[in-house]
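Undergrad: sequence plus the predicted model coming up.
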Amino acid sequence: MWRSASWIAACSERWHPGQQSLLGIERILYRAHSPWQAIIVAEVPCYGRGLFLDGDPQLLEHDEWIYHEHLALPPLLFHPAPHRVLILGGGDGLALREVLRDTRVAQATLVDIDGMVVEACRRHLAELQRGSLDDARARVVIDDARAFLARSTEQFDVALVDLTDATDATGVALLDEVLAGLQPRLAPGAIVSAQVSALDAPWHRALLLEARLRRHFRHTALHRAYIPSFVHEWGFALATNDFDPLRLDAQTIAARVAFLDAPPRSFRAEAYPDALRLPPYLEALRQRMLAAPVAPEGGPDFVWYDAEA
């Protein structure tokens, strides 16, 4: 049986009782504590390099592109002219990489609270970033998202909310504060994309968090992707005030793929907006949660165990 050469990351899932997930760490490339969190960049067998914050896996090289394509590309394809894009969180630079694939983007502003994460990823995940942090169209701001939104006078056509999971009442309150602060920064016709955590049973967290977005936006819709390294089907919400994403013409969405440097690999653009329609059992749950959102009950614990060779 293979044993980790240095560390094993273990997750005790409060969201999914009885389910345990383990990641064997082959080699730690970077380890530090910032004022905000513990940061580790490590190599994981079969999955490649990964970023872990407070023990929580943020991305793994093998399948990170599935997550980042679903977060960034649908809102760009839904918008007729996404010239100015805002990314809240995403200090690894990979959502930024996907945004810059769209030739219509004139400027992409990335706001992350932790400069140590940005620099660690610039150094150790540069191959995955493909130069995104140094692109002429990119602006990187090290700041709290709430403070940035309060000071800014800019308006954005597309906004990506790539913050850590809102796993408890404190996290949901932070999400609410960010979404409220985002409203004045949205240009007419703007579209927001947010990662909203695991969609699968028993807690269906993505449905709970979409219900929070609906408190701030007239229209929301949910799409999903299975992320192997997360061991879950992940939810992504689109939110707008000016149009219903479900009513956009499929041919229009598919035609906008021509503005990307290459077609998406993890989804077919022509499947939208139908990809926003959930199967009946999830749609029934969604409607219940939109009507009466359930209070969050906390998220998973992530624990690092030192493994002797």
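TA: Received it, and whenever you're ready, just let me know what you need. Predicted model, so just to flag it, every value in this text is computed and none were measured.

Undergrad: contacts, neighbours, all on C-alpha from now
TA: Noted.

Undergrad: check which helix or strand covers G50.
TA: G50 is part of strand 48-53, with elements assigned from DSSP states H and E.

Undergrad: for that strand, packing partners?
TA: strand 38-44, strand 56-60 (3 or more CA pairs under 8 Å, 6 or more residues apart in numbering; DSSP states H and E).

Undergrad: turn those strands into JSON lines, including mean neighbour count and distance to A211.
TA: Formatted as JSON lines, the helices and strands packed on strand 48-53 follow (neighbours: other CA atoms under 10 Å; distance: least, CA to CA, whole Å):
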{"stretch": "strand 38-44", "mean neighbour count": "21", "distance to A211": "30"}
{"stretch": "strand 56-60", "mean neighbour count": "20", "distance to A211": "23"}
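
Undergrad: put this beside the first:
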Amino acid sequence: MWPDNRSSVSEFLLLGFPILPEQQDVFFALFLSMYLTTVLGNLLIILLIRLDCHLHTPMYFFLSHLAFSDISFSSITVPKMLMNMQTQCHSITYAGCISQVYFFIFFGCLDSFLLAVMAYDRYVAICHPLHYTIIMRDELCIILVAGSWFSSCAQALLHTLLVDQLSFCAGTVIPHFFCDLSVVLKSSCSDTSLNELLILTEGGLIFSLPLSTILGSYIRMAVVILKVPTLERISKALSTCVSHLFVVFLYYGTIAGVYYFPSSGSSKDKDIIASLMYMVVTPMLNPFIYSLRNKDMKCAFQKIFRTKDTPWCH
């Protein structure tokens, strides 16, 4: 996918994050610490699920894939942003930019699908507890995860191939800290009406279906719980669902703000900050919300500090 007669540039210029020069070191340290927290926290989740057989359940199987997706989602943009902040070299090759577009869409869609799958898993566990093991069998879990990966790959490939058909003028500047799809389209010299139409239609469908599944699952769970309301049951449900819904609304709200309700030309900094929320903040919060507050994960974590003679499964 190297540029040919459709594109006259071999690299783009990323303007980066809108901060003052004297604040570069502070923000570099902040973003680096957030990125390391994201990577280490999600790697810890994968390790614990791998080592502790008590976590070999559908819920944690989905969670391990979400943790890997979160690591990848942040890694496609944050390291490049940190390098640009440190070296003050803001160029990115054409191939690098196209690759960022592909993997950004791929792991962004994968996150959405996995969040929906996890919501469905919780719905079955709460609304159909006696049939949980029958419904959430291993074959179905593998199909749901494989379908999420395949659908994300197809979605990313479709948009990336269309972007690769566009032309870009020499000296193209991308006013962002990474090659965001919407910003790349606005920087093109070609007609992008087809690309924008796909984002609003097919992309909107991919956006709304997982969100509808998540909200529908939580609404159904709330109805079931409130049929036999007890203080302990409601408190436990709220402590779980509110945290999950917070991440869902943070993730989907910022994406909707950037792609479906974009800021005006004088307020582009708001879009960049919104992008940081779902690219950096949400993947960092997921380990705390989905696992480190979970009793099973805490028990698995404590086993790490036991002696080697202590078995993982008993």
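TA: Alright, I've got the coordinates. The model shown is predicted, which means the values in this text are computed figures rather than measured ones.

Undergrad: TM between them?
TA: The TM-score (TM-score structural alignment, normalised by the length of structure 1) is 0.26; 139 aligned residues with a CA RMSD of 6.7 Å.

Undergrad: the helices in structure 2, which residues?
TA: Counting by DSSP state H, one finds helices in structure 2 at the ranges 24-51, 58-75, 78-87, 94-127, 132-135, 138-164, 181-186, 193-200, 202-227, 231-259, 268-276, 282-287, 295-303.

Undergrad: ok so, going back, possible to save the helices and strands packed on strand 48-53 of structure 1 as a markdown table with distance to P75 of structure 1?
TA: Formatted as a markdown table, these follow (distance: least, CA to CA, whole Å):
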| stretch | distance to P75 of structure 1 |
| --- | --- |
| strand 38-44 | 29 |
| strand 56-60 | 21 |
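
Undergrad: turn the helices of structure 2 into TSV, including distance to V173 of structure 2 and mean neighbour count.
TA: Listed next are the helices of structure 2 as TSV, based on distance: least, CA to CA, whole Å; neighbours: other CA atoms under 10 Å:
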stretch	distance to V173 of structure 2	mean neighbour count
helix 24-51	20	18
helix 58-75	22	22
helix 78-87	15	17
helix 94-127	12	22
helix 132-135	51	14
helix 138-164	16	16
helix 181-186	9	18
helix 193-200	19	14
helix 202-227	25	16
helix 231-259	19	15
helix 268-276	14	18
helix 282-287	27	23
helix 295-303	45	15
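
Undergrad: which one of those helices lies closest to L14 of structure 2?
TA: L14 of structure 2 lies closest to helix 78-87 among the helices of structure 2, at 8.7 Å (CA to CA).

Undergrad: so how far is the closest one from its chain's centroid?
TA: Relative to the centre of its chain, helix 78-87 of structure 2 is centred 20 Å away, using CA atoms, centre = their mean, to the nearest Å.

Undergrad: quick one: that helix to helix 58-75, angle?
TA: Using axes from the mean of the first three to the mean of the last three CA atoms, to 10 degrees, one finds that helix 78-87 of structure 2 and helix 58-75 are set 30 degrees apart in direction.

Undergrad: list the helices and strands helix 78-87 of structure 2 packs on?
TA: Using 3+ CA pairs under 8 Å, 6+ apart, helix 78-87 of structure 2 sits against helix 24-51.

Undergrad: tell me the angle of the helix it packs on relative to helix 295-303?
TA: Orientation check (the same axes, to 10 degrees): helix 24-51 of structure 2 against helix 295-303 gives 90 degrees.

Undergrad: what packs against helix 24-51 of structure 2?
TA: helix 58-75, helix 78-87, helix 282-287, helix 295-303.

Undergrad: list the buried residues of the strand ranked longest in structure 1.
TA: Looking across structure 1 with DSSP state E, the single longest strand is strand 186-198. For strand 186-198 of structure 1, a neighbour-count test (16 or more other CA atoms under 10 Å) marks 186, 189-198 as buried.

Undergrad: and the angle for the next helix or strand after that strand with strand 186-198?
TA: Remark: after strand 186-198 of structure 1, the chain's next helix or strand is helix 205-214, criterion DSSP H and E. Interaxial angle, helix 205-214 of structure 1 versus strand 186-198 (the same axes, to 10 degrees): 160 degrees.

Undergrad: what packs against helix 205-214 of structure 1?
TA: Judged by 3+ CA pairs under 8 Å, 6+ apart, helix 205-214 of structure 1 is in contact with helix 169-182, strand 186-198, strand 219-227, strand 232-240, helix 280-291.

Undergrad: which elements pack onto the longest one?
TA: This means helix 169-182 of structure 1. Here helix 169-182 of structure 1 touches helix 145-151, helix 205-214, going by 3+ CA pairs under 8 Å, 6+ apart.

Undergrad: tilt between the longest one and helix 280-291?
TA: To tie it back to what came earlier, the one meant is helix 205-214 of structure 1. 40 degrees.

Undergrad: and helix 205-214 of structure 1, what's buried?
TA: 205-213.

Undergrad: repeat that for the shortest one.
TA: For helix 145-151 of structure 1, a neighbour-count test (16+ other CA under 10 Å) marks 145-146, 148-149 as buried.

Undergrad: number of nearby residues for R122 of structure 1?
TA: 20 (other CA atoms under 10 Å).

Undergrad: report the secondary structure state of it.
TA: Here R122 of structure 1 is helix, with the state taken from DSSP: H, G, I helix; E, B strand; the rest coil.

Undergrad: okay, it and M116 of structure 1: tell me how far apart.
TA: For R122 of structure 1, the distance to M116 of structure 1 (CA to CA, to the nearest Å) stands at 10 Å.
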